[in-house]
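Colleague: sharing a model that was predicted from the sequence below.
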Amino acid sequence: MSKYTKYIAIGLLILFLLTSLLSCGVVYTRNNSSSGKIPPGQAKKMTGSKSAKYYAPGHNK
């Protein structure tokens, strides 16, 4: 094996290791019992609406 093929092999190994490390991802999930739902009154306050009936389930028209 020549000197240059040894450097190429080491470079490819480093490239493979960097690629495998950078391709890993972490997924964060939030597991609340309310699952992100907020009461209609709070949604009204957040949006500045005058009525909360548009945010109540079953009362959307």
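Modeller: Arrived safely, thanks for sending.

Colleague: all contacts plus neighbour counts: C-alpha atoms, from now on.
Modeller: OK.

Colleague: quick check: which element contains Leu13?
Modeller: If you go by DSSP states H and E, Leu13 is part of helix 3-22.

Colleague: in the following helix or strand past that helix, which residues are buried?
Modeller: Counting by DSSP H and E, the element after helix 3-22 in chain order, helix or strand, is helix 40-47. For helix 40-47, a neighbour-count test (16 or more other CA atoms under 10 Å) marks Pro40, Ala43, Lys44 as buried.

Colleague: re the thing from before, from the middle of its chain, how far away would the helix holding Leu13 be?
Modeller: Taking CA atoms, centre = their mean, to the nearest Å, the mean C-alpha location of helix 3-22 is offset from the chain mean by 30 Å.

Colleague: pasting the second one now:
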Amino acid sequence: MKLKTTLCLLLLIGLTLTATSCSTSVRTGTPVKSKPIPPGQAKKMNGDKSAKKYAPGQNKSK
């Protein structure tokens, strides 16, 4: 009787672990696009005093 109970308990634990270990992932297909950082933020990251060289409208064509 004790062997049968232990066997049933182990079987139940095994089935539970098997069922909970299954995982699925859903992909939407649309990649996340990152926005360009603002000129002021780029200035802060590089430690510059002016954001002029990071602003697209302030860059001169050579």
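Modeller: Looks like it came in fine. In this text the structure is predicted, and so the values were computed from the model without any measurement.

Colleague: in JSON lines: the buried residues of helix 40-47 of structure 1, plus distance to Ile14 of structure 1.
Modeller: Output for the buried residues of helix 40-47 of structure 1, formatted as JSON lines (distance: CA to CA, whole Å):
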{"residue": "Pro40", "distance to Ile14 of structure 1": "55"}
{"residue": "Ala43", "distance to Ile14 of structure 1": "51"}
{"residue": "Lys44", "distance to Ile14 of structure 1": "55"}
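
Colleague: of all these, which comes closest to Lys3 of structure 1?
Modeller: Ala43 (68.1 Å; CA to CA).

Colleague: map the closest one onto structure 2.
Modeller: Aligned counterpart of Ala43 of structure 1 in structure 2: Pro36 (TM-score structural alignment).

Colleague: how near is its match to Asn46 of structure 2?
Modeller: Distance, Pro36 of structure 2 to Asn46 of structure 2, using CA to CA, to the nearest Å: 15 Å.
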